[in-house]
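Asker: the following block contains a protein sequence and its predicted model.
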Amino acid sequence: MRHFLDFEKPIAELEGQIEELRRTTDAGGIDVADEIGKLRDKAEKLLASTYAKLTPWQKAQVARHPDRPKCLAYIAGLIEDFTPLAGDRAFADDQAMVGGLGRFRGQPVMVLGIEKGSDTESRIKHNFGSPRPEGYRKARRLIELAGRFNLPILSFVDTAGAFPGVEAEARGQAEAIARSIEAGLDAPVPFIATIIGEGGSGGAIAIAAADRVLMLEHSIYSVISPEGCASILWRDAGQAATAAEALRLTAEDLKKLNLVDTVVPEPMGGAHREPTGMVEKVGDRIEACLTPLLALDGATLRARRREKFLEMGRTGLV
């Protein structure tokens, strides 16, 4: 059963009518093919017009859509012979942060990603995509391992942010994130990060300090969630839509600000409507970015990556 967002209710009503007419036909009733065709055209036009003018807050809702392909879907669709690697060698294995070795279209790679889960059981298992310090220490370990064995790094970012619990702070959450960012900036191998859903705060950039940052059309990437921003500025999470406008968290805004390198178009209605096609499209963009980076040596990659992030600060845009 397809899940519709609040602003998609008119589309849901039309698609419900189409389904009802289809059931009538299947039950041996009158031929309503023409009526179904008219309703389908109307639904497609409404879908196109709705998604052509999404507000930042509506894009945030699409980025969080429960049916949107998650990190493990991209790994399953793009990485052959994936072998998970577990643990931070200090405390535990964080299930929100996944990573391991595999082959991307024949090229050996190290893969990192934050998994939110797709149902109640998997969401609990993966802590709703909010890594703890051990997750970021695992990420750092795998980034350093990739550098040691000359493996390009691919990361898939989808998190509202790092886990904010007291125990996470007690175990050094801030330092773990900072060390992961440091490892990314210092990696002597190509590093490509893709924002596939939410990119929340330092919890996201911890695995996105990359040579190339790709961002799906309806993803979001921001220093704080709209709800968190609204709670701080107005003490009212209900102002999230206003905060989303101010944060400039959409792919379109971030591309204009040169904070991401490539915006990957999504199918009409969002990635969740054609997940398999979306995964392949992301794979094509990753391949296009990775190929020229493979020709560069480690010193050049580090220097360019450092300059890329320093330039963000010099422009006064962040």
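Answerer: Received it, and whenever you're ready, just let me know what you need.
Asker: only C-alpha atoms for contact and neighbour calcs from this point on.
Answerer: OK.
Asker: all strands of the stretch 151-300 of the chain, in order?
Answerer: For the stretch 151-300 of the chain, the strands defined by DSSP state E, counting those that start in this stretch cover 153-159, 191-200, 212-216, 220-222, 262-264.
Asker: which of the three states applies to the residue nearest to residue 81 when sequence neighbours are not counted?
Answerer: Spatial nearest neighbour of residue 81, excluding adjacent residues (C-alpha to C-alpha, 6 or more residues apart in numbering): residue 102 at 5.1 Å. With DSSP: H, G, I helix; E, B strand; the rest coil as the basis, residue 102 sits in strand.
Asker: which one of the strands of the stretch 151-300 of the chain lies nearest to residue 290?
Answerer: Among the strands of the stretch 151-300 of the chain, strand 191-200 comes nearest to residue 290, with 7.3 Å by C-alpha to C-alpha.
Asker: next up, a structure to set beside the first:
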Amino acid sequence: MMRFILFISIFVAQVFSDTFPTALGECTLEIYGGRVDDIPEIVQLIKDESVILVDELGEVNIRSYSVYITSNMEDFYEKSKGPVPEWGIALAKLNPDRAILKSPGLANISFIRMKEVIVHELNHIYMFRIPNYYTMPSWFKEGMAMAGSNEFSLLHKIEISKAHWRKQTIPLQRLRNMGIHSKGKIKLAYGESAAAVEALQYYYGEDTPLKILDDMRTGMEFYDALEAAINEEYIEFQIKFEIYLEENYNWVFLLRSAKYIYVILPIILVLGFLYRTHRNKLKLKQWEI
């Protein structure tokens, strides 16, 4: 009997849970196999990000949601309750609203990276509350989430540049559904999605995504809202997006081979070291004077 109680106690101790109010509704956070001292930081992150989303993108319906951080694949699939992409380390799902993440150990990422992923998935949970959400293409949903979590990195931009050089960029039409892309293409697909949102803002104004969301709140479907916001047909934006990639990701140092990155980076580091050494010598001379 004592062994059974001890087993139950150990099992329960491995699941940390907290429920708290946020600007998107009451959130239940469950961490499987995590550390109890991680919880306050994650709770505060969720609270802060939910306020930022509402402040920047507008009010949405409030309803409860959950965030699960799982420590094994069994829990990850159990909480997902449906298909999961082979490349996925996290996903957000409707009915009920929830974000399911692999823990840093399971996903082989840092704690800081996991916090970016949490912010990314909270962006999806926010979008769930926009009327006609189902009409949004993946490139807009993922592009907005990438912008909100500041995940659009140099690596994504390099991936776009390499694809542009090889004439293998993904047309906007094929970014309507992220699930069709393989693991080898997914970084490019996410990068282009972030670039598409940037292109919207570049050609039509910084508040264009917000205009689209506001029009959807009146009952418009996504593509009608987009055309109303940009005052052009969608095909015109598709053409401009290709031009945007051509003008912004046609990087000369990537045109020959990826190996040139490894040549250039050491040179930059050496130059930086020499500059810093020279600056320190000047400072020493000033002190001697």
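Answerer: Looks like it arrived, so ask away. These figures come from a predicted structure and were not determined experimentally.
Asker: where does the TM-score land?
Answerer: With the length set by TM-score structural alignment, normalised by the length of structure 2, the two chains reach a TM-score of 0.25; 117 aligned residues with a C-alpha RMSD of 5.9 Å.
Asker: got CSV for the strands of the stretch 151-300 of structure 1, with mean neighbour count and distance to residue 111 of structure 1 too?
Answerer: CSV is the format used below for the strands of the stretch 151-300 of structure 1 (neighbours: other C-alpha atoms under 10 Å; distance: least, C-alpha to C-alpha, whole Å):
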stretch, mean neighbour count, distance to residue 111 of structure 1
strand 153-159, 27, 5
strand 191-200, 28, 10
strand 212-216, 25, 15
strand 220-222, 28, 20
strand 262-264, 21, 19
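Asker: what strand or helix carries residue 136 of structure 1?
Answerer: Here residue 136 of structure 1, judged by DSSP states H and E, is contained in helix 133-148.
Asker: and if you look at residue 20 of structure 1?
Answerer: Following DSSP H and E, one finds residue 20 of structure 1 within helix 9-26.
Asker: on contacts alone, who are the packing partners of whichever helix or strand comes after that helix?
Answerer: Next in sequence after helix 9-26 of structure 1, counting helices and strands by DSSP H and E, comes helix 33-51. On a contact count with 3 or more C-alpha pairs under 8 Å, 6 or more residues apart in numbering; DSSP states H and E, helix 33-51 of structure 1 meets helix 9-26.
Asker: and the helix it packs on, what's buried?
Answerer: Judged by neighbour count using 16 or more other C-alpha atoms under 10 Å, the buried positions of helix 9-26 of structure 1 are 11, 12, 14, 15, 18, 21, 22.
Asker: so the first one is in contact with residue 45, correct?
Answerer: Looking back up the chat, that one is residue 11 of structure 1. No. With contact defined as C-alpha atoms under 8 Å, residue 11 of structure 1 does not reach residue 45; the gap is 9.6 Å.
Asker: any idea where the helices of the stretch 101-250 of structure 2 begin and end?
Answerer: Applying DSSP state H, counting those that start in this stretch to the stretch 101-250 of structure 2 gives helices spanning 104-107, 111-128, 138-149, 154-165, 183-204, 208-217, 222-230, 234-248.
Asker: quick one: the longest helix anywhere in structure 2 to helix 154-165, angle?
Answerer: Using DSSP state H to define each element, structure 2 has its longest helix at helix 259-288. Angle, helix 259-288 of structure 2 to helix 154-165, by axes from the mean of the first three to the mean of the last three C-alpha atoms, to 10 degrees: 140 degrees.
Asker: just to check, residue 187 of structure 2 is in contact with residue 159?
Answerer: Yes. Counting by C-alpha under 8 Å, residue 187 of structure 2 touches residue 159, with 7.2 Å between them.
Asker: any idea which element residue 26 of structure 2 lies in?
Answerer: strand 25-32.
Asker: residue 40 of structure 2 now?
Answerer: Using DSSP H and E, the element containing residue 40 of structure 2 is helix 39-57.
Asker: right, and the helix or strand after that helix?
Answerer: That would be, after helix 39-57 of structure 2 and using DSSP H and E, strand 65-70.
Asker: packing partners of that following strand?
Answerer: So strand 65-70 of structure 2, by 3+ C-alpha pairs under 8 Å, 6+ apart, packs with strand 25-32, strand 98-102.
Asker: highest mean neighbour count out of the ones you listed?
Answerer: Here the criterion is mean neighbour count by mean count of other C-alpha atoms under 10 Å, and of those the winner is strand 98-102, at a mean of 25.
Asker: separation between the closest residue to residue 113 of structure 1 other than its chain neighbours and residue 13 of structure 1?
Answerer: Take residue 113 of structure 1 and drop its neighbours on the chain: the residue closest to it by C-alpha to C-alpha, 6+ apart is residue 156, 4.5 Å away. The gap separating residue 156 of structure 1 from residue 13 of structure 1 is 34 Å, by C-alpha to C-alpha, to the nearest Å.
Asker: also residue 49 of structure 1?
Answerer: Residue 49 of structure 1 sits 16 Å away from residue 13 of structure 1, taking C-alpha to C-alpha as the criterion.
Asker: same thing with residue 59 of structure 1?
Answerer: 21 Å.
Asker: do residue 312 of structure 1 as well
Answerer: Residue 312 of structure 1 is 45 Å from residue 13 of structure 1, where distance means C-alpha to C-alpha.
Asker: ok so, going back, what angle sits between the helix holding residue 136 of structure 1 and strand 153-159?
Answerer: Calculated by the same axes, to 10 degrees, helix 133-148 of structure 1 forms an angle of 160 degrees with strand 153-159.
Asker: kind regards, and thank you for your time.
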